[in-house]
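Q: Here's my sequence, what's the structure:
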Amino acid sequence: MNKAQLINVVAQATGNRATARLAVESVLDAIVRAVAAGEVVSVTGFGSLTAEERPAHTARNPQTGERIQVGVSRIVKFRPGARFKDLVAGRRVMPESGNCIQKDPKTTKVARP
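A: Sure, this is the predicted structure:
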């Protein structure tokens, strides 16, 4: 799924493509800005995005075989949430409709005599 397809899915839920486009782009922009600033973005049921620093190291140029020094770099890591992993692995049934990452409703406790 690409961004345009994601906007179309959100537009089906909202009924308005312009609103859906604004919503998707605003959420993505907020995530990118927060991670770039070093913050952890955590969405319950979906996962967490973090920026991590890779230390400098020696690598090999695949074309020449020559050793090269690679400097410190920052990367983005994604760690999926438990519900997301369970749905992908098939340990949890994908709901027919509604929000698939929403928490299960709490069950009501029955008073015992």
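Q: can we go C-alpha only for contacts and neighbour counts from here?
A: Will do.
Q: ok, residue 77 to residue 84 distance?
A: From residue 77 over to residue 84 the distance is 16 Å, taken as C-alpha to C-alpha, to the nearest Å.
Q: between these two, which one's more packed in?
A: residue 84 (18 against 13; other C-alpha atoms under 10 Å).
Q: Can you tell me, leaving aside adjacent residues, what's nearest to the more buried one?
A: residue 46 (5.6 Å; C-alpha to C-alpha, 6 or more residues apart in numbering).
Q: ok, the one you found - contacts?
A: Counting by C-alpha atoms under 8 Å, 6 or more residues apart in numbering, residue 46 touches 80-84, 101.
Q: Now do the strands in the protein.
A: Counting by DSSP state E, the chain has strands at residues 41-43, 47-54, 57-60, 67-70, 73-80.
Q: I'd like the structure of this one too, to check against the first:
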Amino acid sequence: MRKPELAAAVADQTGLTRDKASEVITIFTDEISAAAARGEDVTLTGFGTFSIRQREPREGRNPQTGASIRIPASKTVGFKPGKALKAAVR
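A: Got it, this is the predicted structure:
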């Protein structure tokens, strides 16, 4: 499912226009991104938790040459599904 399809589904279920539903989805994702940029976790009960994870520096290999490369430490966003989401996909 892509954003336009999600916006259409939200619009159908809420009575909003598709443009308004798309705007709400954009605001929702922007707020999650802003919280992640601040280093905060975002928990949506029943759905899951978005959290910032720290990756340690590590060794890797260039697949073309086989040469060893150093991969620096970085931050990434992780997602842990909630109980209801896990149950829905079983």
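Q: can you tell me which of the strands of the first structure comes nearest to residue 89 of the first structure?
A: Proximity to residue 89 of the first structure (C-alpha to C-alpha) singles out strand 73-80 among the strands of the first structure, at 11.9 Å.
Q: average gap between that closest one and the second structure?
A: Superposing on the second structure places strand 73-80 of the first structure at an average distance of 0.6 Å from its equivalents, by mean C-alpha distance after the TM-score superposition for the first structure.
Q: on that earlier part again, what remains of the contacts of residue 46 of the first structure if I keep only buried residues?
A: Buried subset of these (neighbour count, 16 or more other C-alpha atoms under 10 Å): 80-81, 83-84, 101.
Q: Need these in a markdown table (columns: distance to residue 12 of the first structure).
A: Converted to a markdown table, these look like this (distance: C-alpha to C-alpha, whole Å):
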| residue | distance to residue 12 of the first structure |
| --- | --- |
| 80 | 25 |
| 81 | 25 |
| 83 | 24 |
| 84 | 22 |
| 101 | 18 |
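Q: Would you check that residue 4 of the second structure makes contact with residue 22?
A: Yes - under the criterion of C-alpha atoms under 8 Å, residue 4 of the second structure makes contact with residue 22 at 7.1 Å.
Q: In terms of neighbours, single out the busier of the two.
A: residue 22 (20 against 14).
Q: Distance check, that one against residue 14 of the second structure.
A: Note on residue 22 of the second structure: its distance to residue 14 of the second structure, by C-alpha to C-alpha, is 12 Å.
Q: Give me the common contacts of those two.
A: With C-alpha under 8 Å, 6+ apart, residue 22 of the second structure and residue 14 have no common neighbours.
Q: how close does the residue nearest to residue 51 of the second structure when sequence neighbours are not counted get to residue 88 of the second structure?
A: Leaving aside its chain neighbours, residue 51 of the second structure sits nearest to residue 41 (4.6 Å; criterion: C-alpha to C-alpha, 6+ apart). Using C-alpha to C-alpha, residue 41 of the second structure is found at 23 Å from residue 88 of the second structure.
Q: What of residue 14 of the second structure?
A: Residue 14 of the second structure is 22 Å from residue 88 of the second structure, by C-alpha to C-alpha.
Q: Please say which of the two ends up with more neighbours.
A: More neighbours surround residue 14 than the other of residue 14 of the second structure and residue 88, with 10 against 7 (other C-alpha under 10 Å).
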